[in-house]
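1. what follows is a predicted protein model with its sequence.
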Amino acid sequence: MDTETKQNYRVKAIDLTHDGLGVVKLNDGYTVFVEDLLKGETANIEITSKRKKYGFGKVTEFIQKSPYRLAPKCKHFYDCGGCRLMHMDYDVQLAFKKYRLELMMKKLKQDSNNVNDIICMVNPYYYRNKVEIKFAQNEEGKLIAGFFKAKTHKVIDLNECYTMSKKSFEFLTLMKNIFNELNVKAYDPETKEGVLKSCVIRDSSRNKEIVVLLNLAKDSFEQENDFVERITKKNQLVKGIGVVKTEDESSYSKDEIRLIYGRNYLNEDLLDNRFEIGFRSFFQVNTVQTERLYKAAIELAKLNKKDKIIDAYCGIGSIALSLAKKVYRVFGIEVIESAIEDAKKNAKLNNIKNAFFEAGNAEKVIQKWKKYKFDCIFIDPPRKGCSKSFIETIINMKIRKIIYISCNPATLTRDLEYLIAGGYKINEVTPVDMFPQTTHVESVTSLTLE
């Protein structure tokens, strides 16, 4: 790096980026994004990376700190990168997230007053019902477990965590200790030695259950029986343990899971329904806020007993089954076949007979239904949003109401632009703080065909 980039600049943050970086302007108008700098704070910074139109920097000295700055609760805050807003007062976190959606509305030339107050949490900690944990060996040869350090593949050995549930963290600590007692090693991709790659822990605080899926580099590990015996003896909440040899550690993996203990699903209760959630099934990670999110979405839809509804990207049927008793029929679409199997099982489990599910790509399945007249469509896509052809099909079908649930304001903005151009009007947007301490914001947008 040249000497110019090592120069110190005294700056004041004028805004925050979508991922919580402070925005500053140098005297010549050059924009720099600075980590750990809140809006309104003054600091000396050093530029660490320079591009033509903007750069990145770090604080070398604070001159004036914000009154809304907090000391982060978690000792891993500066290494982990998972809770990027933990140094910010919770009310300010909420204002920042609502502001992001108000900016979206302004960009779309819509009235930002139609963004409702954000639905917040009373206790914005220990809310995650699912965590994905990576394994590694430390320099002493001990197995460690945690999240990747921000922008690296280095595992942070978790000594505490304020977003995962306390029961999940206790289970993780116990599991790590037992693996070390049994000398079960983490997989090293360079040496190809070891066996443990990662795991997915799910827990239901309401039903006091935990299930875990272990992603392995091999078909099995020789200490499996001892591991099961020890962990189930010391933790009575464990209801299922699965193992799978896989290259794909994501929920999209189709590698066959082998059950080594109990059952292959977790029971969870949501809006008076019971759901069986498989090891890889998609289910919102914050059960308390999911209920509030779905209540808000159903309220915005203004449903009646004659309505025919589509639930696109339906997963295991959590939205479809939550609204089924309020409508005539609901049709769910999901690309993951195992999720559709779960959705059908969950419909039977709750004695719901007016919900129908089909596996396939949303834009292709919906084409088959073009001749039917639907009253409302619920959309809850992944972060990448909807494909343009899917939105064009909705527009062509002239579905009167759309309820769009999104976890990404950027792709939501793009998709809403298409829908507005197709004749839809935004009525209101309700933000939901599904992921406190992080920069992510969930929202429900209500649209009607003009």
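-> Perfect, I can see it now.
2. make it CA atoms for all contacts and neighbour counts henceforth
-> Fine.
3. what segments of the stretch 251-400 of the chain are strands?
-> 258-262, 265-270, 273-278, 308-312, 329-334, 355-359, 376-379 (DSSP state E, counting those that start in this stretch).
4. put this beside the first:
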Amino acid sequence: MLNKKTKVKGEILHIEDNGLGCMQVKKDKVYVKQVLVGELVEATITKKIKDGYIADLLKVVKPSSIRTKVKCQYFTRCGSCSYLHMLYPFELKMKTDQVKKLVEQYRLPLQVSNCEGMKEPYAYRNKLILSFGKNRKNEVVSGFYEPYSHKLVNIGSCLLHDKKTNDLFTHMKECVKKCRIDVYDEATKRGFLKHIQVRENQKGEFLVTIVVADTEFKGKKKFLDMLLDGHPEIVSVVQNINNRHTVVVLGNQEIVMYGKGYIEDTLCGLTFRISSKSFYQINHEQCEKLYTKALSMLKLKGNETVVDTYSGIGTISLLLAKQAKKVYGVEINAQAVKDANVNKELNDIKNVEFVCSDSGEYMQRLARVKQPIDVVVMDPARDGADKNFIDALLSLKPKHILYISCNPETQMRDIKQMSRTYGCKRVELFDMFPRTSHVEAVVLLSRKDIE
């Protein structure tokens, strides 16, 4: 049993998928942030978890040869990045190796591609969520959360965002301060301003969403005028009302304060309308690489019927429509389906139909009527597909399944469940979130009786 604030010393044996380094202290596993395999480190126990302890790094006694100087002054406290202390080529190799281990663990006949990285793994994020709160001295702080906590790190800029976003970052904080906007305090559950979300398109235009606890916005005009002053790149501002005391950022009600309430972006030659709640990949450059590769893997001939599950605002569905006979996009979020239909009209695409439904339930309905489907595309959340979805998929028996995932562990678990009926040969990896522990994986599964 290790107590809080106990100092420990040991060698880092491996890096977990979440970016934490693991060392053994007698019979206990201790997980340390910002370390590398083979390093001898000293750390302080901060938290007991199910399978060991979390510890803060005190000192690297023996550094790894792949350790590099960290460019961010907030890295030791901020939870946004995991690998700023590692040379980027080794980050890509580590992500590749982690997926190889999963493939071996699930005994799948998959060749793992080298993770496709970026030439410059910074300034890639097109979405910022700036959170507001108060510290113990009742002072306003704004920035990102520490890992495994709801303690805010007061941040001035972020390496994962471009200069325009960081300049706006600073400007928004000044506006809040000068207008004396009352910020929300998680401890007391009181206050007004919770978050500010910023979305940027390829033109450098911004949609700013002010997330607050009430519809009444005192000093709204002054704040809006100050926010817009000298920043013509802000094309729309939305007030989002979230009066729930939860970790969910956005509420259901919105009021457009300025502009149209959305921005438009171009992805793989198509135009997409993006509102505050739209699911849209945060790394434009890597997203185009991923989608281009994923569609090429399918080798569609133009006579196929495709079901795109978890379809969001229709990005993949609309790209598929250029190559397939008919596409059905299935999404449970009503607002996302509304956005998808708008995007369908924007791009004048006729052979797509968007359905508001749980993907698993929709698949079950198709299976019951024995609807012939050639291809199913699935891009679920990190938890992967549930049993109902997998059962319906196996009953429907499409010729091919394209599985895109931001969590290779649940992806491999799901593929294993389908392995009696479907074969697969290769997993393609893309570094959608450089300097973090996440990686995106794409696998094409084909029915064994037609391979």
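-> In hand now; what should we look at? These numbers come from a predicted model, not from an experiment.
5. sorry, back to before: export the strands of the stretch 251-400 of structure 1 to a markdown table and tack on distance to Asp89 of structure 1?
-> Putting those into a markdown table (distance: least, C-alpha to C-alpha, whole Å) gives the following:
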| stretch | distance to Asp89 of structure 1 |
| --- | --- |
| strand 258-262 | 42 |
| strand 265-270 | 30 |
| strand 273-278 | 34 |
| strand 308-312 | 36 |
| strand 329-334 | 38 |
| strand 355-359 | 43 |
| strand 376-379 | 32 |
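6. now the ones you listed as TSV including distance to Cys74 of structure 1 and mean neighbour count?
-> Output for the strands of the stretch 251-400 of structure 1, formatted as TSV (distance: least, C-alpha to C-alpha, whole Å; neighbours: other C-alpha atoms under 10 Å):
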stretch	distance to Cys74 of structure 1	mean neighbour count
strand 258-262	33	16
strand 265-270	28	19
strand 273-278	30	19
strand 308-312	37	25
strand 329-334	37	25
strand 355-359	41	21
strand 376-379	35	22
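7. can you say which of those is nearest to Glu450 of structure 1?
-> strand 376-379 (14.0 Å; C-alpha to C-alpha).
8. which residues sit against that closest one?
-> Contacts made with strand 376-379 of structure 1 from outside it, assessed by C-alpha atoms under 8 Å, 6 or more residues apart in numbering, are listed as 301, 307-313, 399-405.
9. and stretch 77-84 of structure 1, by the same measure?
-> The set of residues that contact stretch 77-84 of structure 1 without belonging to it, under C-alpha under 8 Å, 6+ apart, is 19-20, 86, 147-150, 156, 437-439.
10. so where is that stretch in structure 2?
-> Residues 75-82 of structure 2 are matched to stretch 77-84 of structure 1 when aligned by TM-score structural alignment.
11. over to stretch 166-177 of structure 1?
-> Going by TM-score structural alignment, stretch 166-177 of structure 1 lines up with residues 163-174 of structure 2.
12. mean shift between that stretch and structure 1?
-> Comparison of stretch 163-174 of structure 2 with structure 1 after fitting gives an average deviation of 1.6 Å (mean C-alpha distance after the TM-score superposition for structure 1).
13. what does that stretch rub up against?
-> 123, 130, 142, 156-158, 204, 227.
14. and the residues you listed, which of them are in strands?
-> Secondary-structure check on the contacts of stretch 163-174 of structure 2 using DSSP state E: residues within strands are 130, 142.
15. which two in the contacts of stretch 163-174 of structure 2 are spaced the farthest apart?
-> Taking C-alpha to C-alpha as the measure, these reach their widest spread between Ser142 and Gly204, a distance of 23.4 Å.
16. the more surrounded of the two?
-> Neighbours were tallied for Ser142 of structure 2 and for Gly204 using other C-alpha atoms under 10 Å; the higher tally belongs to Ser142 (22 against 15).
17. that one maps to what in structure 1?
-> Matched across to structure 1, Ser142 of structure 2 falls on Ala145, judged by TM-score structural alignment.
18. which residues touch that match?
-> 133-136, 155-158, 172, 176.
19. just Lys397 of structure 2 next, same as before
-> With the criterion set at C-alpha under 8 Å, 6+ apart, Lys397 of structure 2 makes contact with 373, 447.
20. which other residues reach the helix or strand encompassing Lys47 of structure 2?
-> Per DSSP states H and E: Lys47 of structure 2 is located in strand 40-49. Among residues not part of strand 40-49 of structure 2, those counted as contacts by C-alpha under 8 Å, 6+ apart are 2-12, 32, 35, 53-63.
21. please apply the same query to stretch 98-116 of structure 2.
-> Stretch 98-116 of structure 2 has contacts (C-alpha under 8 Å, 6+ apart) with 17, 92-93, 95-96, 408-409, 412-413, 416, 424-431.
22. again, 6 Å this time
-> Where contact means C-alpha atoms under 6 Å, 6 or more residues apart in numbering, the residues beyond stretch 98-116 of structure 2 that reach it are 92, 96, 425-431.
23. now do the strands in the stretch 1-150 of structure 2.
-> Ranges of strands in the stretch 1-150 of structure 2, per DSSP E, counting those that start in this stretch, are 7-11, 14-15, 21-25, 28-32, 40-49, 52-62, 111-112, 127-134, 140-145.
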